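A.B. asks: below are the sequence and a predicted model; questions follow.
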Amino acid sequence: MRGLVGSTGRIGAALLALLLPRAPLRAAPQVGVPDCMTGPVRAEVLADIGIRGEIRLASGARVILDSLRWPDAPDVAAAARAWLDARRGAELAVMPRGRPDRWDRERADIQVAEGDTDLAGGLIGAGLAFADANEADSLCRPALRLVEADARAKGHGLWREPLPDAADGAALRARAGRFVVVEGRLRHVGERSNRTYLDFGTRGADALTVTVSKRTWRMVRARGLSAASLEGRLVRVRGILDIWRGPTLEAGPDAIEVLGEADRPEAGPETERGLRR
């Protein structure tokens, strides 16, 4: 343990470097927002892996990785658990982030002291987890989306099959109740007093509709997006898929990504260097 404590400064600097994306991303969160504020780095030991990737530390603390969503697919979830379990007993540097989740588990960025392996970056880079804000308003580590894009381009893990098309109702219905990442051309944006609706099909078509709360839509607009700028664009959305008349999901502000040659995320060696090794 003495060696880990002695190296906390170096590890802390490495973790802090992860807070800043190494390539420009649209709507990157501000460091000062409550969900993304960080606490002091501390030394811990990985004791066990709980359900859906909960990390149990030798100190008794329960931690979940920030900016990461555990996979629903049983085979991928088993592989993700095995990836973490292989690091059982490892000395860690843990940086708390934001507020605990609804189960009072600490959110954190975590690196293995030996080799500085970043746990979230490693899982996402292997295609074993999604880069997602979960219950937070902001994705605190947007550079993880670049690592996810690289895993998707290489067909790793979760990305072995192509993403479902937002206009393919039958394919979406087969994924009801699961967290999905979907792409398609946005046909219409309907702004209402309490909600905004993003429609990926024409009226009556069996296609995805994304619902956005009034509060979230204000955040989306504050980031430079609007009904006019979204309609007709290729868009990637993510969330838990439900069926109500047709396929639908409710999106947070960081769950809506406008795609195109200029702003499609692409990962490269420089982007990934500080995220997984």
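C.D. replies: All right, it came through fine.
A.B. asks: drop to CA atoms for contacts and neighbour counts, all remaining ones
C.D. replies: Will do.
A.B. asks: you'd agree Ser213 is up against Asn194?
C.D. replies: Yes: counting by CA atoms under 8 Å, Ser213 touches Asn194, with 6.5 Å between them.
A.B. asks: helix, strand, or coil at the nearest residue to Val112 once chain neighbours are set aside?
C.D. replies: In this structure, Val112 finds its nearest non-sequential neighbour in Leu92, 4.5 Å apart by CA to CA, 6 or more residues apart in numbering. Under DSSP: H, G, I helix; E, B strand; the rest coil, Leu92 falls in the strand class.
A.B. asks: returning to what we had before: comparing Ser213 and Asn194, which shows the higher neighbour count?
C.D. replies: Ser213 (18 against 10; other CA atoms under 10 Å).
A.B. asks: re the thing from before, so what's the residue nearest to Val112 up against?
C.D. replies: Leu92 makes contact with 4, 43-46, 110-113, according to CA atoms under 8 Å, 6 or more residues apart in numbering.
A.B. asks: let's see that with 7 Å instead.
C.D. replies: With contact taken as CA atoms under 7 Å, 6 or more residues apart in numbering, Leu92 is in contact with 43-46, 110-113.
A.B. asks: what of Leu158?
C.D. replies: Counting by CA under 7 Å, 6+ apart, Leu158 touches 76, 127-128.
A.B. asks: for Ala120, see how far away the residue nearest to Val112 is.
C.D. replies: Counting by CA to CA, to the nearest Å, the gap from Leu92 to Ala120 is 13 Å.
A.B. asks: which helices and strands does the host helix or strand of Ala228 pack with?
C.D. replies: In the assignment (DSSP states H and E), Ala228 maps to helix 227-230. Of the remaining helices and strands, none touches helix 227-230 by 3 or more CA pairs under 7 Å, 6 or more residues apart in numbering; DSSP states H and E.
A.B. asks: for that helix, buried residues please.
C.D. replies: Leu230 (16 or more other CA atoms under 10 Å).
A.B. asks: contacts for that helix?
C.D. replies: With CA under 7 Å, 6+ apart as the test, helix 227-230 has contacts from 186, 189.
A.B. asks: ok so, going back, dump the contacts of Leu158 into JSON lines; add secondary structure, neighbour count and distance to Ala205 as well.
C.D. replies: As requested, these are exported to JSON lines (DSSP: H, G, I helix; E, B strand; the rest coil; neighbours: other CA atoms under 10 Å; distance: CA to CA, whole Å):
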{"residue": "Val76", "secondary structure": "helix", "neighbour count": "17", "distance to Ala205": "32"}
{"residue": "Gly127", "secondary structure": "coil", "neighbour count": "26", "distance to Ala205": "32"}
{"residue": "Leu128", "secondary structure": "coil", "neighbour count": "27", "distance to Ala205": "33"}
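A.B. asks: want to compare, so here's the second one:
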Amino acid sequence: MFRRSVALFYFLLGHMGAVLAAPCDEGLFLDESLPTIRMSEVLANPLRFAASDGEFYYLADLTVPEQGLLLIDDFFEEREVRIKALKAQKDRWGRRPAILLDPELGDLSVRLVKAGMAIVRPQLRAFNCLKFLINLESVAREKNVGLWVIKNVINDYKSISYEQIGHYGIVEAKLISVGQTRSKTYLNFGGRWTEDLTGIIQRGTLADFSEFGHDLSVMKGKRVRLRGVMQLNQGPLIELKHPAQLELLD
């Protein structure tokens, strides 16, 4: 039921490529030697798709919920794009993380997020690019664009259901306290860790949070936004492996 509304949106996007130059475009060149693929094949399975070179890739730094796939417009789906791998090495499933480059639209990560078709899943891209994408995502959510019409931020972490465990999601909550051990930092969102949400940061990645601009010492008592895979270990938790998984809202 969303197809007509997004058709016009993508038509406009096709005429805005130069205007949307962004931090994520830095260093990206449309190399004609890059392998190609049709967007329909990517969107059939964003987690594993084969390009013209026979290699397997997955969509880096984004996750596309099922609701986002409902929004695909024929104009966008039928485009042939170039694949740029962000890492040379493959993972255990023989895939490499990649971004999609379109000769007219540029980096499609920007377009997917702006259209409300994808959620940012920080992983590999530069800090300034991820900050830009998260800001675009926030704007799309505020305007109820795309999947944000039907998939909103979980405003109360206590509403997390068992069905959401193992899935990537976004949570907003008030940070009650910050705890520290020799190996981990704990962001506590309640007084009982067996029942209340906990954010976990491994010691080895803590310096990245400071470099990103986060000061955990001043976040106590303020609302923050977390994104990540919902896990259950006696109590619900999200492991923050990348500083862009955490946003200060207040």
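C.D. replies: Perfect, I can see it now. Predicted, not measured: the structure shown is a model, and the values here were computed from it.
A.B. asks: TM-score for these two?
C.D. replies: After superposition, the two chains reach a TM-score (TM-score structural alignment, normalised by the length of structure 2) of 0.73; 225 aligned residues with a CA RMSD of 3.4 Å.
A.B. asks: now do the lengthiest helix in structure 2: which elements does it pack against?
C.D. replies: Ordering each helix of structure 2 by length in residues (DSSP state H) puts helix 127-142 first. Judged by 3+ CA pairs under 7 Å, 6+ apart, the packing partners of helix 127-142 of structure 2 are helix 108-114.
A.B. asks: in structure 1, what stretch matches the helix it packs on?
C.D. replies: The aligned range for helix 108-114 of structure 2 in structure 1 is 119-125, by TM-score structural alignment.
A.B. asks: for that stretch, give me the average deviation versus structure 2.
C.D. replies: Superposing on structure 2 and averaging over aligned pairs (mean CA distance after the TM-score superposition for structure 1), stretch 119-125 of structure 1 comes out at 2.1 Å.
A.B. asks: which positions within stretch 102-115 of structure 2 qualify as buried?
C.D. replies: 102, 105-115.
A.B. asks: and which of those residues is nearest to Asp91 of structure 2?
C.D. replies: Asp91 of structure 2 has its nearest neighbour among those in Ser109, at 21.2 Å by CA to CA.
A.B. asks: what's the separation between that closest one and Glu195 of structure 2?
C.D. replies: Distance of Ser109 of structure 2 to Glu195 of structure 2, computed by CA to CA: 36 Å.
A.B. asks: kindly report the same for Lys90 of structure 2.
C.D. replies: 37 Å.
A.B. asks: same drill for these two, tell me which one is more crowded.
C.D. replies: Higher neighbour count among Lys90 of structure 2 and Glu195: Glu195, with 16 against 13, using other CA under 10 Å.
A.B. asks: show me what contacts the more buried one?
C.D. replies: 235-236 are the contacts of Glu195 of structure 2 under CA under 7 Å, 6+ apart.
A.B. asks: doesn't it belong to a helix?
C.D. replies: No: with three-state DSSP as the criterion, Glu195 of structure 2 is located in coil rather than a helix.
A.B. asks: name the nearest residue to Leu237 of structure 2, sequence neighbours excluded.
C.D. replies: Thr198 is the one closest to Leu237 of structure 2 (CA to CA, 6+ apart), at 4.6 Å.
A.B. asks: any idea what that neighbour aligns with in structure 1?
C.D. replies: Using TM-score structural alignment, Thr198 of structure 2 lines up with Thr209 in structure 1.
A.B. asks: counting neighbours, what do you get for that match?
C.D. replies: Thr209 of structure 1, neighbours per other CA under 10 Å, totals 25.
A.B. asks: do Gly179 of structure 2 as well
C.D. replies: 10.
A.B. asks: gap between Arg215 of structure 1 and Arg236 of structure 1?
C.D. replies: Distance, Arg215 of structure 1 to Arg236 of structure 1, using CA to CA: 20 Å.
A.B. asks: the more surrounded of these two?
C.D. replies: Set side by side, Arg215 of structure 1 and Arg236 show more neighbours around Arg236, with 20 against 12, by other CA under 10 Å.
A.B. asks: residue nearest the centroid of structure 2?
C.D. replies: Val120 (1.4 Å; CA atoms, centre = their mean).
A.B. asks: that older thread, of the buried residues of stretch 102-115 of structure 2, closest to Lys220 of structure 2?
C.D. replies: Looking across those and measuring by CA to CA, the closest to Lys220 of structure 2 is Val113, at 29.7 Å.
A.B. asks: secondary structure element for Gly190 of structure 1?
C.D. replies: Assigned by DSSP H and E, Gly190 of structure 1 belongs to strand 188-191.
A.B. asks: corresponding residues in structure 2 for that strand?
C.D. replies: Mapped onto structure 2 with TM-score structural alignment as the criterion, strand 188-191 of structure 1 occupies residues 177-180.
A.B. asks: contacts for the matching stretch next, please.
C.D. replies: For stretch 177-180 of structure 2, contacts defined as CA under 7 Å, 6+ apart pick out 185-188, 220.
A.B. asks: what residue in structure 1 is paired with Arg96 of structure 2?
C.D. replies: In structure 1, the residue matched to Arg96 of structure 2 (TM-score structural alignment) is Glu106.
A.B. asks: return the residues in contact with that match.
C.D. replies: 62-64, 96, 100.
A.B. asks: please redo it, this time with the cut-off set to 10 Å
C.D. replies: For Glu106 of structure 1, the contacting residues are 54-55, 61-66, 95-100, by CA atoms under 10 Å, 6 or more residues apart in numbering.
A.B. asks: can you pull out the helices in structure 1?
C.D. replies: Listed in chain order, the helices of structure 1 (DSSP H) span residues 2-6, 8-17, 74-85, 119-125, 143-154, 169-173, 214-222, 227-230, 269-272.
A.B. asks: ok, for Ile150 of structure 2, nearest residue in space, not its chain neighbours?
C.D. replies: The shortest distance from Ile150 of structure 2 to any non-neighbouring residue, by CA to CA, 6+ apart, is to Gln67 (7.7 Å).
A.B. asks: distance of the one you found from Leu34 of structure 2?
C.D. replies: 30 Å.
A.B. asks: which one (most neighbours) among the contacts of stretch 177-180 of structure 2?
C.D. replies: Among these, Leu187 has the most neighbours (other CA under 10 Å), with 24 neighbours.
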